[in-house]
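1. Below: sequence and its predicted model.
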Amino acid sequence: MLKTLEEPQDFQENHVLFDRLSALDIAAFVVDGVDLSPGAAIPSDGDPRIDRALAGFLFTCGPDHIRHPEAIEGGAEGARYPLHGSLAGTAVSHMEMASDGAECTATIEVALADGGRARVERRWRIDAARHEVVLEDRVVNSGVTAFPPVMMYHLNIGGRLLGDETRIVSASLAGGESAWCFGTGESAHFCLPAAVGSDGWSEVTLADLAGLGGRNLKVRFRADTLPFLQMWRCQRGEANVISIEPVSHRIAKRPELAAAGELTPLQPGEARSYAIAFSVV
């Protein structure tokens, strides 16, 4: 069932809890009374928008910038894109929930860091046949100048749910799987080209979650506009989180991406679509 923060909550049923004050991202994903989101067990970068978003199960990075702050091309001296872009922390301007709780649509009007405008037309739905939650986003340039859209979806899982047998399974990985504690040190990340199935989607599974009785979190995403699988983990101090992050662009600075022709402009009135889906099996 799909719910918003304003509604009465029954945490003994399986549901997603939306945050209307932050782009209709997911504040909690509850399965049989267990919330998969990390909550307070996250590191802080000092940006309250991102602290709030990262504590939830899913937040959206974009549509004008992803990752860490960078200078705005052609902008005023010192002008920078904010951490993870302009969408996080933007309230929903219009929302409709289906009477059966199986679908929710929303419109988010976004003021871009460079002065442009974008509209995110968001549709959440439950696919009963596949037993999964599906997100479909349409990013529209509602301004008067072109901008190159960039998007990343952070699905954040509390490290308390992981166990010794938990692993990452995906055709995108060399050998098809990896231990969940990849890399070295307290924090690590990777970004790989996403392996694409015959349906044009890519898949990754966080398998054998001890905190969910050995069940798996399966994530699928459209690989035409999200052609990379990024993952991040952090076990530092009180932080304990792992994140699955389908993303539109490889890890590189904006000038490098632009020089390689990878920042494709979206003209006024044009749109680009993205989709992800997740389930516990």
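-> Here it is on my side, so go on.
2. C-alpha only now, for contacts and for neighbours.
-> Will do.
3. out of everything not next to it in sequence, what's closest to the residue most central in space within the chain?
-> In the chain, the centroid-proximal residue (Cα atoms, centre = their mean) is Tyr153; its distance is 1.8 Å. Distance criterion Cα to Cα, 6 or more residues apart in numbering; nearest residue to Tyr153, sequence neighbours excluded, is Thr60 at 4.8 Å.
4. Run through who's touching the host helix or strand of the residue nearest to the centre of the chain.
-> Per DSSP states H and E: Tyr153 is located in strand 152-158. Contacts with strand 152-158, where a contact means Cα atoms under 8 Å, 6 or more residues apart in numbering, come from 36-39, 41, 54-62, 66, 226, 240-248.
5. got it, and stretch 129-136?
-> 122-127, 273-280.
6. Looking at the residues you listed, which two lie furthest apart in space?
-> Spatial extent of the contacts of stretch 129-136 (Cα to Cα) is set by the pair Ser273 and Val280 at 24.6 Å.
7. thinking again about what came up before, of the contacts of stretch 129-136, buried ones?
-> With burial judged by 16 or more other Cα atoms under 10 Å, the buried subset of the contacts of stretch 129-136 is 122-126, 273-280.
8. from those, which ones fall inside strands?
-> 122-126, 273-280 (DSSP state E).
9. Now do the buried residues in stretch 131-144.
-> Per 16+ other Cα under 10 Å, stretch 131-144 contains these buried residues: 132-143.
10. before we move on, the earlier item: would you reformat the ones in strands among the buried ones among the contacts of stretch 129-136 as CSV and include distance to Glu203?
-> Shown next, in CSV, are those (distance: Cα to Cα, whole Å):
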residue, distance to Glu203
Arg122, 21
Arg123, 20
Trp124, 19
Arg125, 19
Ile126, 18
Ser273, 18
Tyr274, 15
Ala275, 12
Ile276, 10
Ala277, 9
Phe278, 10
Ser279, 11
Val280, 13
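11. Return the closest of those with respect to Ala179.
-> Val280 (19.0 Å).
12. Excluding sequence neighbours, find me the nearest residue to that closest one.
-> Leu217 (4.6 Å).
13. who's in contact with the one you found?
-> With Cα under 8 Å, 6+ apart, Leu217 has these contacts: 205-207, 209, 278-281.
14. Just the closest of the residues you listed to Ala118, please.
-> Phe278 (25.9 Å).
15. and the closest one, how far is that from Arg167?
-> Computed as Cα to Cα, to the nearest Å, the Phe278 to Arg167 distance reads 17 Å.
16. this is the comparison structure:
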Amino acid sequence: MIMFSGPKGPRLALDEGSVFDVGACIVDGVDVAPGRAIPDDGDPRIDHSLEGFLFTCGPDHIRHREPIFGTDAAYPLHGSFSANPAHSIELSVEGEDLVARAVVDVALAAGGHAQLRRQWRLKGESGEVQLADTVVNVGEAPFPTFLMYHINLGAKHFDPGTRLEGAMLEGGGLPWAFGEGDGGIFCVPAGHGGWAEFRLGPMEAIGGKRLKVRFRTDTLPHLQVWRNQRLPAHVLGIEPVSHRWVGRNELEAAGEFDILQPGESREYGLAFSFV
């Protein structure tokens, strides 16, 4: 892990062994990542990624496994990114900002190759963390590209008054323990251009702060939120995502595949802060 922190904002552990994702996220001395309080989906790649604060799904698949047409194989849980190491890592200071850049190469489950060109920026003035990603088709065949960011928090840090807030939610917000029983999930449109904003809080464990997440809706037009309190899990996920919560066949039939031709790229972005 590479520690990434400045005079303001959270202290992050960037995982050079897996997509340059975020492991620990320390706010006021508290690691808000869920750690081992997560469900076991039977895939050690995802177990490792899910216990951290942010991991990246894609670029060939998101969500749960689905068969690869014409073969006996399946797209892996949450796609092919997880567990691919970062290289060409560069750390620099630009004005008051700290910047970390890396490249991740990934062999796709159905063949072909993609590359993630990733930049983290920690704003010196505000403490906001900004992520800019470019996914490039560096192979010789087109493929439909998908992307989902999982921002995972340990729900042990929440209070009875902790809420989800955002313009994309009916009524503007709801309690963090939405739904019934020990789990729940929903996926809603978040916009089709510009940036969406979503908040979670307040959390007394970090001094009454809220997590504020902003994300680009031109390439991430949906927001998915899930929670799991089925022991030993105690986690909530905030997930800006490129596609609706339906299967690949339905997306393809509706013309919603985003085909990335050889040499083409897509840009994604989000930012988060504790306010």
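-> Done, it's in. This structure is a prediction, so every number in the text was calculated from the model and none was measured.
17. Any idea what the TM-score is?
-> Remark: TM-score between the superposed chains equals 0.94 [TM-score structural alignment, normalised by the length of structure 2]; 272 aligned residues with a Cα RMSD of 1.9 Å.
18. Just flag the most distant two among the buried residues of stretch 131-144 of structure 1.
-> Longest span within these, Cα to Cα: Glu132 and Gly143, 34.1 Å.
19. hang on, the earlier thing: of the contacts of strand 152-158 of structure 1, which belong to helices?
-> Among the contacts of strand 152-158 of structure 1, the ones falling in helices (DSSP state H) are Leu54.
20. since we're on the equivalent of Gly208 of structure 2 over in structure 1, how many residues are nearby?
-> Under the alignment (TM-score structural alignment), Gly208 of structure 2 maps onto Gly214 of structure 1. Using other Cα atoms under 10 Å, Gly214 of structure 1 has 16 neighbouring residues.
21. before we move on, what about Ala252 of structure 1?
-> Using other Cα under 10 Å: Ala252 of structure 1 sits among 10 other residues.
22. quick one: what's aligned to it in structure 2?
-> Checking TM-score structural alignment: Ala252 of structure 1 goes with Val246.
23. who's in contact with its match?
-> With Cα under 8 Å, 6+ apart, Val246 of structure 2 has no contacts at all.
24. any chance you could map the helices in structure 2?
-> Going by DSSP H, structure 2 shows helices at 44-50, 248-253.
25. just those helices: most buried one?
-> Of the helices of structure 2, the one with the most neighbours on average (mean count of other Cα atoms under 10 Å) is helix 44-50, at a mean of 19.
26. Aligned counterpart of the residue nearest to the centre of structure 1 in structure 2, please.
-> Under the alignment (TM-score structural alignment), Tyr153 of structure 1 maps onto Tyr149.
27. for Pro48 of structure 1, same thing?
-> Match for Pro48 of structure 1 (TM-score structural alignment): Pro44.
28. mind listing the strands in the stretch 151-275 of structure 2 by residue range?
-> 163-166, 173-175, 183-189, 195-203, 209-216, 222-228, 235-241, 259-260, 265-274 (DSSP state E, counting those that start in this stretch).
29. which residues are contacting the shortest one?
-> By Cα under 8 Å, 6+ apart, the list of residues contacting strand 259-260 of structure 2 from outside reads 136-137, 142-145, 266.
30. Mind giving me the ChimeraX select for those residues, buried ones only?
-> Filtering the contacts of strand 259-260 of structure 2 down to the buried ones (16+ other Cα under 10 Å) takes a single ChimeraX command:
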select :136,137,142,143,145,266
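31. what's the closest of the contacts of strand 259-260 of structure 2 to Phe81 of structure 2?
-> Thr145 (11.8 Å).
32. isn't the closest one right up against His61?
-> Yes. Taking contacts as Cα atoms under 8 Å, Thr145 of structure 2 lies within contact range of His61: 7.3 Å.
33. and Gly207 of structure 2, how many neighbours?
-> 11.
34. Which residue comes closest to it once chain neighbours are left out?
-> Nearest to Gly207 of structure 2 is Asp28, by Cα to Cα, 6+ apart, at 7.7 Å.
35. do Val136 of structure 2 as well
-> Excluding the flanking residues, the one nearest Val136 of structure 2 by Cα to Cα, 6+ apart is Ser265, at 4.2 Å.
36. residues contacting the equivalent of the one you found over in structure 1?
-> Using TM-score structural alignment as the criterion, Ser265 of structure 2 maps onto Ala271 of structure 1. Ala271 of structure 1 makes contacts with 138-141, as judged by Cα under 8 Å, 6+ apart.
37. Now do the nearest residue to Tyr268 of structure 2 once chain neighbours are set aside against Val93 of structure 2, distance only.
-> Counting by Cα to Cα, 6+ apart, Asp133 is the residue found nearest to Tyr268 of structure 2 once chain neighbours are left out, at 5.1 Å. Going from Asp133 of structure 2 to Val93 of structure 2 by Cα to Cα gives 19 Å.
38. same check, this time on Arg11 of structure 2
-> For Arg11 of structure 2 relative to Val93 of structure 2 (Cα to Cα), the value is 16 Å.
39. higher neighbour count, these two?
-> Higher neighbour count among Arg11 of structure 2 and Val93: Arg11, with 21 against 12, using other Cα under 10 Å.
40. I'd guessed that one sits against Ile2; true?
-> No. Assessed by Cα under 8 Å, Arg11 of structure 2 is found out of contact with Ile2, at 10.5 Å.
41. And His192 of structure 2, how close does it get to Pro221 of structure 2?
-> Here the criterion is Cα to Cα. By it, His192 of structure 2 lies 6 Å from Pro221 of structure 2.
42. More neighbours: which of these two?
-> Under the criterion of other Cα under 10 Å, the comparison of His192 of structure 2 against Pro221 puts Pro221 first, with 22 against 14.
43. Hmm, Glu239 and that one touching each other?
-> No. Between Pro221 of structure 2 and Glu239 there is no contact under Cα under 8 Å: 11.0 Å.
44. Tell me which residues of stretch 28-37 of structure 1 come out buried.
-> 28-31, 34-37.
45. Dump these to JSON lines, plus distance to Gly183 of structure 1.
-> Rendered in JSON lines, the data for the buried residues of stretch 28-37 of structure 1 read as follows (distance: Cα to Cα, whole Å):
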{"residue": "Ala28", "distance to Gly183 of structure 1": "28"}
{"residue": "Phe29", "distance to Gly183 of structure 1": "27"}
{"residue": "Val30", "distance to Gly183 of structure 1": "29"}
{"residue": "Val31", "distance to Gly183 of structure 1": "29"}
{"residue": "Val34", "distance to Gly183 of structure 1": "28"}
{"residue": "Asp35", "distance to Gly183 of structure 1": "26"}
{"residue": "Leu36", "distance to Gly183 of structure 1": "23"}
{"residue": "Ser37", "distance to Gly183 of structure 1": "22"}
